[in-house]
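Engineer: Sequence first, then the predicted structure:
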Amino acid sequence: MGKHGKRKALDELQLELLRLQYWLRRTGKRLLVIFEGRDAAGKGGTIKRIVETLDTRGYRVVALGKPSDVEAAQWYFQRYVAHLPAAGEFVLFDRSWYNRAVVEPAMGFCSPAQYEAFLDAVPGFEKLLADDGIILLKYWLAVDQEEQERRFAERASDPLKRWKLSPVDLAARQKYAEMGRLRDTMIERTHADRAPWFVVDFNDQKRGRLDLIRHLLGQLPYQDEDIPAVKLPRLKGKPKREQVTAQALKVPGHKA
């Protein structure tokens, strides 16, 4: 599929995502999608494409930073609970409570006891969410180390992308195999019908985005939802010019 074909496919999927949003709003369903995966796999770009054409009043993207001292002393899941979806809402987590399943143990940010306690607690926590009616889907974006290194080098050489490389990302480069083992354990112990894991190949980012969005749409029964038609009433009188009463911004070399 060429560049034009991928863009056309994305446009079609974005229309379906809008239908999904109307379905959520009409039914009051709550949708929570978790995006985990390798550094530089494409989590942020995928989320951006998903929400690009959605009504901003119907979705939220949650990307929490390092917990504060107060948050670190709370129940581990507490700071995430505040961001769960309300009725009719679509929430996308750019990383989530699963930091404690892969990144934290690999980098020594949690103790072995905290790690084991987390894996024991997750199934029960997610069961509570599902039993309360939240639709929960979890995606791991996979990328080979060689491709990951190429993307790291691209980011390092581009001043507009360097912010994407955190000190943790750089240190984690040496932990590729260990993180893979931790990922496998995470999926084995936390996959459930009510909170399933899906692994998506993101060595080709654009193809991966299309595959993930298509799969996401296939998990939900929104297909009969229509986007309401809008009929513009006839405008009375002639169109008016904008009347600027405050000081207008004047751009040098530009004629209004």
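Structural biologist: Done, it's in. Since the structure is predicted, the reported quantities are computational estimates derived from the model, not experimental observations.
Engineer: Going by C-alpha atoms from here, please, whenever you check contacts or count neighbours.
Structural biologist: Fine.
Engineer: ok, longest helix in this structure?
Structural biologist: When the chain is parsed with DSSP state H, its longest helix is helix 3-27.
Engineer: Report the next helix or strand after that one in sequence order.
Structural biologist: Once the chain leaves helix 3-27, the next helix or strand it forms, by DSSP states H and E, is strand 30-37.
Engineer: orientation of that next one relative to helix 3-27 in degrees?
Structural biologist: 140 degrees (axes from the mean of the first three to the mean of the last three CA atoms, to 10 degrees).
Engineer: next one: strand 30-37 to chain centre, how far?
Structural biologist: Centre-to-centre, strand 30-37 and its host chain are 6 Å apart (CA atoms, centre = their mean, to the nearest Å).
Engineer: In addition, the following structure is provided for comparison:
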Amino acid sequence: MIDNQDELLRRIHNDLMDGYDEEIEMEIEDRHVDELSQGLDPLTLASQKESRRVYFRELFRLQAELVKLQDWVVATGHKVVIVFEGRDAAGKGGVIKRITQRLNPRVCRVVALPAPNDRERTQWYFQRYVPHLPAGGEIVLFDRSWYNRAGVEKVMGFCTDEQYEAFFRDVPEFEKMLTRSGIQLIKYWFSISDEEQELRFLGRIHDPLKQWKLSPMDLESRRRWELYTKAKEVMIARTHIPESPWWVVPADDKKKARLNCIAHLLSQMKYSEVERPPITLPERVRHEGYRRHQVPGEIYVPQVY
């Protein structure tokens, strides 16, 4: 718990600033990184400006490497599945955004499945995940995965003890099947502290742009913190196998977590840069009789800005 009110407000403010940084990242394309430290709040400490500058510089560098990785995956027909698990507000979505931000969505796609419907609840547990697995030359990122059974379903009582035990019997074999089929499976657990989750939930409560992220299930998970801890410990102990080990990402610092996770992901594949043929923009063909038709003014979007 955060007892000091001033410290609490300061931490919430910094968390909101991180949210604004996220939007800056999504808007900025390839602007020179030194420009990013301009125009910040004059009260921002010089060390904070420098850390932001370093963060953006490293983020752009790693994203350039991700583009190289993508080209290599396509050229070699490699198949990759990346599983992202962790507590609510641990930062999984943030790192997924940074990984996919500059990649081709036809090559690298995100799977975030809703709760199973009535029909899916009668299927083989892994069945609804199988259609989303990659073909050659594809990368699939699971924003939560089949490990829901070991986490939220166990803690919230959405599965029976028999289903829970069956999952642990089946998941190692399922993942071994995936790896034998040529799929590289990488599993990340984003780890945050009790205090940090409290802070992030409070930040969402006070930020109208993020309140939608808080569901009744998220709030209940806060109350059941210790049960989730126990479930996570059992999950990792029983599913950490040589074919698909778990990798834990310390995530109390969101920016460091993103950079560390992307750097580690890149280290998991011996990719190389694929040479691209030089691109020349062709001359536009012009026809003497071509005339552009006037677009009716009433169908234009109003120029409010």
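Structural biologist: Cool, the structure landed. Worth saying up front: this structure is predicted, and the values here are computed from it rather than measured.
Engineer: what TM-score do we get after superposing?
Structural biologist: Here the TM-score for the pair of chains, by TM-score structural alignment, normalised by the length of structure 1, is 0.92; 253 aligned residues with a CA RMSD of 2.1 Å.
Engineer: what's the counterpart of L170 of structure 1 in structure 2?
Structural biologist: In structure 2, the residue equivalent to L170 of structure 1 is L219, according to TM-score structural alignment.
Engineer: which element is that match on?
Structural biologist: L219 of structure 2 belongs to helix 216-223 when assigned by DSSP H and E.
Engineer: helix or strand right after that helix?
Structural biologist: helix 225-239.
Engineer: Any buried residues in the helix or strand that that next one is followed by, and which?
Structural biologist: Downstream of helix 225-239 of structure 2, the first helix or strand assigned by DSSP H and E is strand 246-250. Within strand 246-250 of structure 2, the residues that count as buried by 16 or more other CA atoms under 10 Å are W246, W247, V249, P250.
Engineer: Out of the residues you listed, which comes closest to C261 of structure 2?
Structural biologist: V249 (6.7 Å; CA to CA).
Engineer: That closest one and Q211 of structure 2: what is the separation?
Structural biologist: 25 Å (CA to CA, to the nearest Å).
Engineer: same thing with E220 of structure 2?
Structural biologist: E220 of structure 2 is 15 Å from Q211 of structure 2, by CA to CA.
Engineer: Between the two, tell me which one has more neighbours.
Structural biologist: The residue with more neighbours, out of E220 of structure 2 and Q211, is Q211; 14 against 11, by other CA atoms under 10 Å.
Engineer: Trace K232 of structure 2 over to structure 1, please.
Structural biologist: So, by TM-score structural alignment, K232 of structure 2 is matched to R183.
Engineer: Run a quick neighbour tally on its match.
Structural biologist: 20.
Engineer: How about R151 of structure 1?
Structural biologist: R151 of structure 1 has 16 nearby residues by other CA under 10 Å.
Engineer: Tell me which residue of structure 2 matches up with it.
Structural biologist: By TM-score structural alignment, R151 of structure 1 lines up with R200.
Engineer: What of D55 of structure 1?
Structural biologist: By TM-score structural alignment, D55 of structure 1 lines up with N104.
Engineer: Let me know the secondary structure of that match.
Structural biologist: coil (DSSP: H, G, I helix; E, B strand; the rest coil).
Engineer: quick one: it from Q70 of structure 2, how far?
Structural biologist: Distance from N104 of structure 2 to Q70 of structure 2, counting by CA to CA: 8 Å.
Engineer: Pull the contacting residues for E104 of structure 1.
Structural biologist: Shown in contact with E104 of structure 1 (CA atoms under 8 Å, 6 or more residues apart in numbering): C110.
Engineer: close enough to count as contact, the match of K232 of structure 2 and N99?
Structural biologist: No: in this structure R183 of structure 1 lies outside contact range of N99 using CA atoms under 8 Å: 10.5 Å.
Engineer: give me every residue that touches T46 of structure 1.
Structural biologist: Here T46 of structure 1 is in contact with R209 (CA under 8 Å, 6+ apart).
Engineer: Would you mind measuring from it to L141 of structure 1?
Structural biologist: 10 Å.
Engineer: Repeat that for L64 of structure 1.
Structural biologist: From L64 of structure 1 to L141 of structure 1 the distance is 19 Å (CA to CA).
Engineer: Which one of N104 and Q70 of structure 2 is surrounded by more residues?
Structural biologist: With neighbours defined as other CA under 10 Å, N104 of structure 2 and Q70 compare such that Q70 has more, 22 against 12.
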